[in-house]
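Novice: My questions concern the predicted model and sequence given below.
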Amino acid sequence: MLVSSVRAGLLATAATTFLATQAFAQDAFDLDTIIISGGLSPIDAAKYGRASSVVTAQDIKNRGITTVQDALRALPGVSVNGSSASMTGLRIRGGESNHTMVLIDGVLASGADEGYSLSGLDAANIERIEVLRGPQSAFYGASASTGVVNIITRKAEPGQTGRASLEVGAGTSASVFFGHRTEGGGISLALSSSDDRGYDASGDGGEKDGVRRDTAILSGDIMAGKDLKLGFSIRRSEEKFDYDETAWAATDAASYIIDDPSKYSERDEITANLFAEYSMMGGRLEHRFALETTRYDQSYDGWAPSKTRADVAKYRLSYGLDGPVDEADHLLNFLLEKEEKSSSTNPGYSPKATSVALEYRGSLANGLNVQLGARHIQNSTYEDTTTWNVGLSYFLPQSGVRLHASAGTGVVDPSYFELFASSYGYSGNPDLTPETNRSFDLGATFPIFADRGSIDVTYFNETLIDEITDIPTGGGTYGFINQSGKAKRQGVEVSGDLQATDLLALRMGYTYIDAENPDGSVETRRPRNELTLGATYETFGGRGSVSADLRHVSGNYDKQGWGAGAVEKLPAFTTLDVAARYDLNDRVTLTGRVTNVFDKETSDTWGYANRGRAIYVGLNANF
């Protein structure tokens, strides 16, 4: 199996790599590139009018981050929580987890119509993580209602590149990367394996619930002609994680979770894409055609897996109105997209969607940047939808302040379970309509301390209509309806960074959110306050660094799974993580990190405990 073979091979390869004496030194990452996937084609972040964040490979390196969920926790507007490390949901601006689209190299991470669980998704061999906040359906389609997370993996760089890592402690992980690039193209192979031995999610000292994941990524591209580029990427990931049962007759949090070593789940993920890019008219007209597929299988306790699949075909035409596409101040993008999904739970359920999208970008002489977009989706199973988006960015040259604002709509289609459920006491409702999110935000980015840093403050306001919810239908059974009324969410996002001295870099993020259901009750698992403070200090004579990250969470509500199912506030908590790195020589770096340094008891969900203190040491090598 991939799980055992990749893990064994990785551990052997990583250990051997550290003994290698011949190497090709490469600067692994280009930190000056600030281009994000914020539209139908990539866009300069300085001209982007919507709220966004980027986690770079250097951020991941400095902070000792090993999982995507940990990388996202420090970002404003983003809430990462769940019942355990193996069942972690992602919410942006108070939306549900299925209101955020998760992509890996631009391809849907899950073929299912539910939210993607980050679980053991590791940060090894990631170039950057882009987070786009607010409705993105005009550019990305249904499910991008409150935001998009695009995880971009590392690709080959000029010359020959190699990298390996090995870490042990509360868990064991290893990764290797090989890349080769010339003017004619490049190819890369990335392998990673992690065995997180876990912790007791019930918090009572019982058996540990671990997560094991193995991933292989093969990517390549070639210039088939002067103006024709062909490329591909294929990713395979297998995961197995433990989980605990819940007691239906529980009377409190302590008795709610039952330790059961026999409970486990297995996931098999495949994402792949094949693309061709052709440039003509001196670069003024560009065509891009892509085929993408996602296969996502998940089973529990050895039973037959549920198999979901998504297949997408895309054609994009880009035309520079006043010059080559990559230099034009005025750009038009046109997209035609066809998508089909399927699920083994009902072979007859195969929703199809055909989308047409348009985008205009304009950079005006007075410092104003405009981005307009619209998409119409024709659905085979539910109502057709039309979404739009407007983004504005205005730079004030004398003060250095950048103003930004956006408005738009997003949609989320009903899930298979909500439409056709006939199990666990639930009955589906085939008459459900898509949920619609309406949003606007206003913000400004201010330079501070003579441009040694910046701070961004953004106010957002979102309104969800036709929210889908379950309702009791008598006798312990449930159904689904589109709620009347509006679910309102508003808040403030703050992010900042400062190069305080030549050696000390500071960072911060803060989110305040007020999220209510249509009936005025508080939305669960949306902490009202999330604050992160971090610092990285270059030390050891320039051969290493020390980082510390503090996280505070308060005002988090959750529904209790016992008694009357009351919604109650969870205790606030503050945790501290530290990480350090030291260059043993030009090729090998010693790393160490401690999470939850003070071993605080924390919880995101009633009845479930978060991890206590954990210690790790490792080695990274470039060759």
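Specialist: All right, it came through fine.
Novice: drop to CA atoms for contacts and neighbour counts, all remaining ones
Specialist: OK.
Novice: just the helices in this protein please.
Specialist: Secondary structure of the chain by DSSP state H: the helices cover 2-17, 57-63, 68-72, 137-140, 253-256, 416-420.
Novice: Could you give the separation of the longest one from the chain centroid?
Specialist: What separates the centre of helix 2-17 from the centre of its chain is 27 Å, taken as Cα atoms, centre = their mean, to the nearest Å.
Novice: for comparison:
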Amino acid sequence: MLLNKFLAIGIPLLCFGAFAQEQKQDSIKPEALHEVFITATRTNRNLQSLPLPGAVIDSATIMRAGVNRLSELLAEQTGLVTVPDFGGGEGLQMQGLDSAYTLILIDGVPLVGRSAGTFDLSRITVGNIERIEIVKGASSSLYGSEALAGVINIITKKPEKEGVNGAVSYRYGAFETHDGNATLNFKRKKLYGTVFANHFATNGYDLVNTDDTKTVEAYNNTTLQPKVFYDFSGNVKLTTSVRLFNQKQDYNQTVEGIYYTGDAEIDEVNAQLRLDQKWSSGFRTEYELYTTNYQTHQYLENYNGQPYDEGNTFYNQWLLRPEFRGMLNLGRGLLTTGVGMNYETLNRSYFANRAIFNSQYVYTQYDYSPTDKLNVLAGARFDNHNRYSSQLSPKLAVRYDVSGNFSLKTSMGYGYKAPDFRQLYFDFNNAAVGYTVLGYNVAEENLDKLEAQGLLSSRLPLDFSTPLKAESSVNYNFGGSYKKGSFSAEGNLFYNTISNLIDTRIVADKTNGQNVFSYYNVNKVNTYGLEANATYKLAGDFRVTAGYQYLIAKDPGVIDRIKAGEEYAVNGSSGSVLLKTSDYFGLPNRSRHSANLKLYYTLQPWKTDFSLRVVYRSKYGLASTNGNDYIDKYDNFVAGYFIVNLSAIQHIGKNFLVQAGANNLLDFTNEAQISNISGRQWYAKVQYNF
């Protein structure tokens, strides 16, 4: 099995590399450029030299966008689609894969706390972000689980100038939204650091006026992030960083005609200690200790003070991760090796006991340029886990410079996503409706109890003795880039095949007419398509960028059943019709086409920056509406739409700037089907730098 992974990934790339020839390349040399990229390779690389599909969003672009939260910023990027979760937050879809498959990092370390697999990007403020590095494609060879679709690394700012300096800003916008930032930087000889604080508050918004609750209830949150650096010598540096996050939100629900009110609170702590040591010009090491804790508490009660669902639900997740990394320069190559462990616990409502995961891992990567024209990146990671089978994740990427203006690159990698705590240990009974959801590891024991209590009318003969398998994917990318003068363009073809997809299925019928659900490896999914980006600069002050993604995301099992003449759909008054393969649209919440167009203009005499950004998403289906479990042409679709964002920044002297604009300028809303687009958001901002 492991040999097959290496052969499937390695042979095509080695054949590609065998035909490569010579030309100059900066593959492994550290660059002092603003587009230094460390996420993809854990080494300093110029973005233009990477053999992998990636992108960088710099601080100037973030400022011009005029947004508050990470979700708003990523929604404007090619191939990234933000989708709502159940609580008003937003997750990220990449290359057609759900948000559960994208790993979110901050300064290179992972963030935890997901709702049904979705990491809420609105938890992250953009006020202190230096750049965002995006890697598309399976990245488990370096990062392990959850990096099946790709990685997003949020790099926060650090001091650059001697002495004390900083900035304060305030932004007011629609829906009574307030956003305040304060940054204090200090740098003196060997000691330097920064303290960043953000407070965000909004009254929420309501897209449906026919009920008692809002689409997103009012909430406020505070982020505090101090970072301190100390250079013991030119060869040893210590970094300490802490991030504190607290959010409070109104929590209101109507259940079976009864109105409940309450509140929800999130507390998050991230702490990192890292020591960098340079032993010689060709060898350095990094020692890192990281821990994070994510907690939520929710409370609901009716007008009589009677609690719903026993009054209080909670979620408490811890992760502890020590890691050691070493980098050895071998002439035309750089060898990176790391070893570490994860100790993770989760205690939450609907778990009988605290769940514990622990794993150990080792990875290695060789970044090699045999000629000036060719760069080869090869690596693998082995994860040993106490709750699922061990995983080997190889990856191989090649870049070849055809000419000084044109380059080709291709990569293949294996990614995986481990079963999460919910899928293994959930024990939930919906008292209002009557259904039950059981995690795979506790399903058999709890089914036996329900059967002994006479609560089951039938039970499927399923075997829960073998461990639930990790979802796995093989990812292929092939693309190229061209740059000449003021014009640059890049394109990438991608293909992902996911095996052992974890889904819910009925495992028993209850005597009340409801079902018992559990999780099982039941499916396979393919996503493939094309991404393209182009940028053109006019007269130095005007820049146009455009991006486009074409995406197909389908279940090959459905295609096989359609070909066998086994699948039907309801077509209005015509009744059931036999489906053709061309009738099958694909997986829910996937658009065939998405695009963006961005115009940036600087009026130099007035020191004014303008930006106009347009985002398009074509139609998609949310759920089957005609009698089967997938999206076909006879289903109801969410219509395609445009979002237009406009911003202007006026610089006043050296220290002041004011900004005004509108996101969703055309006031697009779809109250029935799209909960994460609130309508037009006017805003104004003032900032003072000192």
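Specialist: Sure, I can see it. Bear in mind the structure is a predicted one, so any value in this text is a computation, not a measurement.
Novice: okay, the helices of structure 1, which one's buried deepest?
Specialist: Per residue and on average, the most neighbours among the helices of structure 1 fall to helix 137-140, with a mean of 27 (mean count of other Cα atoms under 10 Å).
Novice: so where is that one in structure 2?
Specialist: Under TM-score structural alignment, the counterpart of helix 137-140 of structure 1 in structure 2 spans residues 140-143.
Novice: Can you tell me what sits against that stretch?
Specialist: By Cα atoms under 8 Å, 6 or more residues apart in numbering, the list of residues contacting stretch 140-143 of structure 2 from outside reads 41, 146-148, 363-364, 379-381, 392-395, 413-416.
Novice: Check how far that stretch sits from its aligned residues in structure 1, on average.
Specialist: For stretch 140-143 of structure 2, the mean deviation from structure 1 after alignment is 0.5 Å (mean Cα distance after the TM-score superposition for structure 1).
Novice: chain center to that stretch, what's the gap?
Specialist: Centroid displacement of stretch 140-143 of structure 2 relative to its chain, using Cα atoms, centre = their mean, is 15 Å.
Novice: still on that earlier bit, right, so of the helices of structure 1, which gets closest to Gly565 of structure 1?
Specialist: Closest to Gly565 of structure 1 of those, according to Cα to Cα: helix 253-256, at 11.4 Å.
Novice: so what secondary structure elements neighbour the closest one?
Specialist: Based on contacts counted as 3 or more Cα pairs under 8 Å, 6 or more residues apart in numbering; DSSP states H and E, there is no element that helix 253-256 of structure 1 packs against.
Novice: what residues does that helix touch?
Specialist: Applying Cα under 8 Å, 6+ apart, the set of residues contacting helix 253-256 of structure 1 is Ser202, Asp204, Thr246, Ala247, Trp248, Ala250, Gln560, Gly561, Trp562, Trp606, Gly607, Tyr608.
Novice: Relative to Ile258 of structure 1, how far out is the second one?
Specialist: When Cα to Cα, to the nearest Å is applied, the distance between Asp204 of structure 1 and Ile258 of structure 1 equals 10 Å.
Novice: Take the contacts of helix 253-256 of structure 1 and keep only those in strands.
Specialist: In strands, defined here by DSSP state E, the members of those are Thr246.
Novice: Can you list the buried residues in stretch 474-493 of structure 1?
Specialist: Taking 16 or more other Cα atoms under 10 Å as the neighbour-count basis, stretch 474-493 of structure 1 is seen to contain the buried residues 478-483, 486-493.
Novice: Going along the chain, name the strands of the stretch 501-650 of structure 2.
Specialist: Listed in chain order, the strands found in the stretch 501-650 of structure 2 under DSSP state E, counting those that start in this stretch are 515-538, 542-554, 568-570, 576-578, 584-586, 593-603, 608-617, 631-632, 641-652.
Novice: Contacts only, for Phe478 of structure 2.
Specialist: Applying Cα under 8 Å, 6+ apart, one finds that Phe478 of structure 2 lies in contact with Leu408, Lys409, Thr410, Ser411, Asn492, Leu493, Phe494.
Novice: What residue in structure 1 is paired with it?
Specialist: With TM-score structural alignment as the criterion, the equivalent of Phe478 of structure 2 in structure 1 is Leu442.
Novice: so what's its match closest to, chain neighbours aside?
Specialist: Ala405 (4.5 Å; Cα to Cα, 6 or more residues apart in numbering).
Novice: Just to check, the one you found is in contact with Tyr394?
Specialist: No: taking Cα atoms under 8 Å as the definition, Ala405 of structure 1 is not a contact partner of Tyr394, at 9.0 Å.
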